[in-house]
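S.K.: sharing a model that was predicted from the sequence below.
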Amino acid sequence: MSIRHDWTLEELQVLYDLPFIELVSKANQIHSRFHELSEIQVCSLISIKTGGCQEDCKYCAQSSRYQTSIKAQPMMTFEAVLRDAKSAIKQGATRVCLGAAWREVREGKPFEEILKIIEAITSLGVEVCCTLGMLNASQAKRLKEAGLYAYNHNLDTSEKFYKTIITTRTYQDRLDTLSHLENSKLSICCGGILGMGEDYMDRLELLLLLGTRNPHPESVPINRLSQIPGTPLEGQSKVSVWELIRIVAIARIVLPKSMIRLACGRIGMSYEEQALCFLSGANSIFAGEKLLTVANTPIDKDEEMFQLLGLKKKTAFKKASKS
């Protein structure tokens, strides 16, 4: 099977309309060709700079524009980040993700400190990913030189719906950052959020954009909106787990080699629901008690799920099959 970059929206619509079992079966066949079915990448997310963000993302607790329980905090110290990273690695994480509530990366002491942190965590033998907002070409180059493996920069949704959720940056701003990352040879982590009020076509249009990029993103986090009190989306209805599984399956078909990651919203899912996601092509999770500012599935519950389903943890730096 060849990797395609010429998908059409009509083809994705056909996939979406397939009977559920047929879609899951098709996705599982592709998943088994490029990945080990029982292998799951375990990632840990550390919020190294929480709150006080000037952006107006309607879903985010860290925006300074909304009255939420999250207050601006200073950046974590080198020692504190390294301690949390070592703890996550001890609990099985092979990718450590560092998140900062910034609109964009700025030159100066905080950025220099992050470069040092990346070097230190990379030396522990794990993949390091950052999500620091928009950046320029020289900053991407310096991150790569420090040992950064991947950079997360989500597109969230379709271009047309994006402007109803965020007005302080444009879709093109996000695409420009993705171009800088590609030019620096950093792996790209780029996904979306389900349940912000978008329709299914917005979800398909996001997958189409990711599926027609060359190369495809190395990893694709799929989030279910966490309704944060104080944000404009706090009363939004939750997307059904059936829709989540359907989108996971289509993502696997369109992006055969990408890591499809169950991200925010997993805490409310049963083992059976998560098993269906894995069966449909998801092969990565965020582990740990918290994802930035929202609760996540407890470590002991994930360990129980891994044992129950016979899952094993993917080692760092392992690539998908070339078949």
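M.R.: Looks like it arrived, so ask away.
S.K.: can we go C-alpha only for contacts and neighbour counts from here?
M.R.: Will do.
S.K.: hmm, who's touching the longest strand seen in the chain?
M.R.: When the chain is scanned for its longest strand (criterion: DSSP state E), the result is strand 39-49. Outside of strand 39-49, the residues that reach it under the criterion C-alpha atoms under 8 Å, 6 or more residues apart in numbering are 73-76, 81, 84-85, 88, 92-101, 283-288, 290-292, 311-315.
S.K.: repeat for stretch 257-265
M.R.: Stretch 257-265 has contacts (C-alpha under 8 Å, 6+ apart) with 34-35, 216-226, 248, 251-252, 281-286, 291, 294, 296, 320-321.
S.K.: same thing with stretch 11-22?
M.R.: When contacts are defined by C-alpha under 8 Å, 6+ apart, stretch 11-22 is touched by residues 23, 204, 208, 246-247, 250.
S.K.: closest one of those to residue 107?
M.R.: Relative to residue 107, the closest of these is residue 208; by C-alpha to C-alpha it sits at 34.1 Å.
S.K.: let me know how buried the closest one is, in neighbour terms.
M.R.: 23 (other C-alpha atoms under 10 Å).
S.K.: is it true that it touches residue 7?
M.R.: Yes: with contact defined as C-alpha atoms under 8 Å, residue 208 reaches residue 7; the gap is 6.6 Å.
S.K.: would you state the strands of the stretch 101-250 of the chain in chain order?
M.R.: The residue ranges that make up the strands of the stretch 101-250 of the chain, judged by DSSP state E, counting those that start in this stretch, are 127-131, 150-152, 187-189, 192-194, 219-224.
S.K.: next one for the comparison:
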Amino acid sequence: MIRNDWSIEEIKAIYDTPLLELVYRAATVHRQYNETAEVQVCTLLSIKTGGCPEDCAYCPQAARYHTGVKNHGLMQTEEVLAAATKARDAGSTRFCMGAAWREVRDNRDFDRVLDMVRSVNDMGMEVCCTLGMLTPEQAKKLADAGLYAYNHNLDTSPEYYGEIISTRTYEDRLQTLDNVRKAGVSVCCGGIVGLGETHEDRIGMLHTLSTLPEHPESVPINALVRIKGTPLENNPKVDIWDMVRMIATARILMPAAMVRLSAGRAEMSVAEQAWCFMAGANSIFTGEKLLTTPNPGLDEDNAMFQLLGLHPREAFKAGPAGATAAAGEPAKSVLTH
């Protein structure tokens, strides 16, 4: 049964399960709800880079940090479509566009983003955006343009959040999620491991996600990418077993969600990633960059898919009522150039 009434105590009991038993349990749940050889392949493009007014302690795009990221204004629609075509031809079925904004403003830039959404949607790809905070009206405009999913991460627990970000509140984030949900757009929402949080904070974040009125359709679990110039640059590397434990617990709590092994893969071996897939991860970003941070290239992911017997999930599978299969070519059995 898919539940939205998990208690902190129940989640802690799952999270604290001995690791091998936890992975076995998560893998069992994964098999009940998903095709385990199927992985959603996503590409993330930074359509507006740097200069963000927020103070997220992990982010190289915050204007107040000196990270070497070069500011770049909003891309032209034609540039974005070229990148989306390349991603689709390489096997991606979801195309995500990220802009370093605190919030969306009703101006010509937003009109251009709406045009991008329409155009990528017409290509037969699932379109996702992460643009910061949204009003209900803006969420509705994105939905009408064909937006499939909206990413807005909680990052960590309500209790630890203020140690990482001061320029918007936890409630602001939850309100955007509610606006997106009410507009009929699927929700992509997860967090980051390695911010200096405790195990209790990780459990608290999973509690928030798993007790939302509806689980997010996609739950990214990110390992902190330590960027020189950010306040968290000297944090220790995230232990792979912490990632496995988080993914396994998320899979048990939210059985039908796509659990995405997101940032941090560049520092993981194929064997370590295989543990994450075993624990219930069934989505990745592919391509050499995630916004501005490193990510494994297509050749590496292609070899990993072949080795592990994985294949891309087709676009719009088990999507919202009325969603149809992709209009473009079917997903390839493995990632290709």
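M.R.: Alright, I've got the coordinates. Bear in mind the structure is a predicted one, so any value in this text is a computation, not a measurement.
S.K.: give me the subset of the contacts of stretch 257-265 of the first structure lying in helices.
M.R.: Using DSSP state H, the members of the contacts of stretch 257-265 of the first structure that fall in helices are 34, 248, 251-252.
S.K.: now the aligned partner of residue 88 of the first structure in the second structure: which helix or strand?
M.R.: When the two structures are superposed using TM-score structural alignment, residue 88 of the first structure falls opposite residue 87 in the second structure. Secondary structure assigned from DSSP states H and E places residue 87 of the second structure in helix 77-89.
S.K.: how much does that helix stray from the first structure?
M.R.: Following the fit onto the first structure, the mean deviation recorded for helix 77-89 of the second structure is 0.5 Å by mean C-alpha distance after the TM-score superposition for the first structure.
S.K.: quick one, helices of the second structure?
M.R.: Taking DSSP H, the helices of the second structure run over residues 8-15, 19-33, 77-89, 108-122, 136-145, 161-164, 170-182, 199-210, 240-253, 270-278, 298-308.
S.K.: mean per-residue distance, the fourth one to the first structure?
M.R.: To tie it back to what came earlier, the one meant is helix 108-122 of the second structure. Looks like 0.5 Å for helix 108-122 of the second structure (mean C-alpha distance after the TM-score superposition for the first structure).
S.K.: and what of the second one?
M.R.: Compared with the first structure after the fit, helix 19-33 of the second structure shows a mean deviation of 0.6 Å (mean C-alpha distance after the TM-score superposition for the first structure).
S.K.: quick check: angle from that helix to helix 240-253?
M.R.: Using axes from the mean of the first three to the mean of the last three C-alpha atoms, to 10 degrees, the direction of helix 19-33 of the second structure lies 40 degrees away from that of helix 240-253.
S.K.: isn't residue 103 of the second structure up against residue 130?
M.R.: No: in terms of C-alpha under 8 Å, residue 103 of the second structure does not count as a neighbour of residue 130; the distance is 9.9 Å.
S.K.: okay, those two: which has more neighbours?
M.R.: Just comparing residue 103 of the second structure and residue 130: by other C-alpha under 10 Å the higher neighbour count belongs to residue 130, 22 against 15.
S.K.: and the residue nearest the centre of the second structure?
M.R.: Most central in the second structure under C-alpha atoms, centre = their mean is residue 220, positioned 3.8 Å from the mean C-alpha point.
S.K.: nearest residue to residue 157 of the second structure in space, please, no chain neighbours.
M.R.: If the residues on either side of it in the chain are set aside, residue 157 of the second structure comes closest to residue 205, at 4.3 Å by C-alpha to C-alpha, 6 or more residues apart in numbering.
S.K.: run a quick neighbour tally on that neighbour.
M.R.: Neighbourhood size, residue 205 of the second structure [other C-alpha under 10 Å]: 22.
S.K.: kindly report the same for the one 4 residues further on.
M.R.: For residue 209 of the second structure, the count of nearby residues is 25 (other C-alpha under 10 Å).
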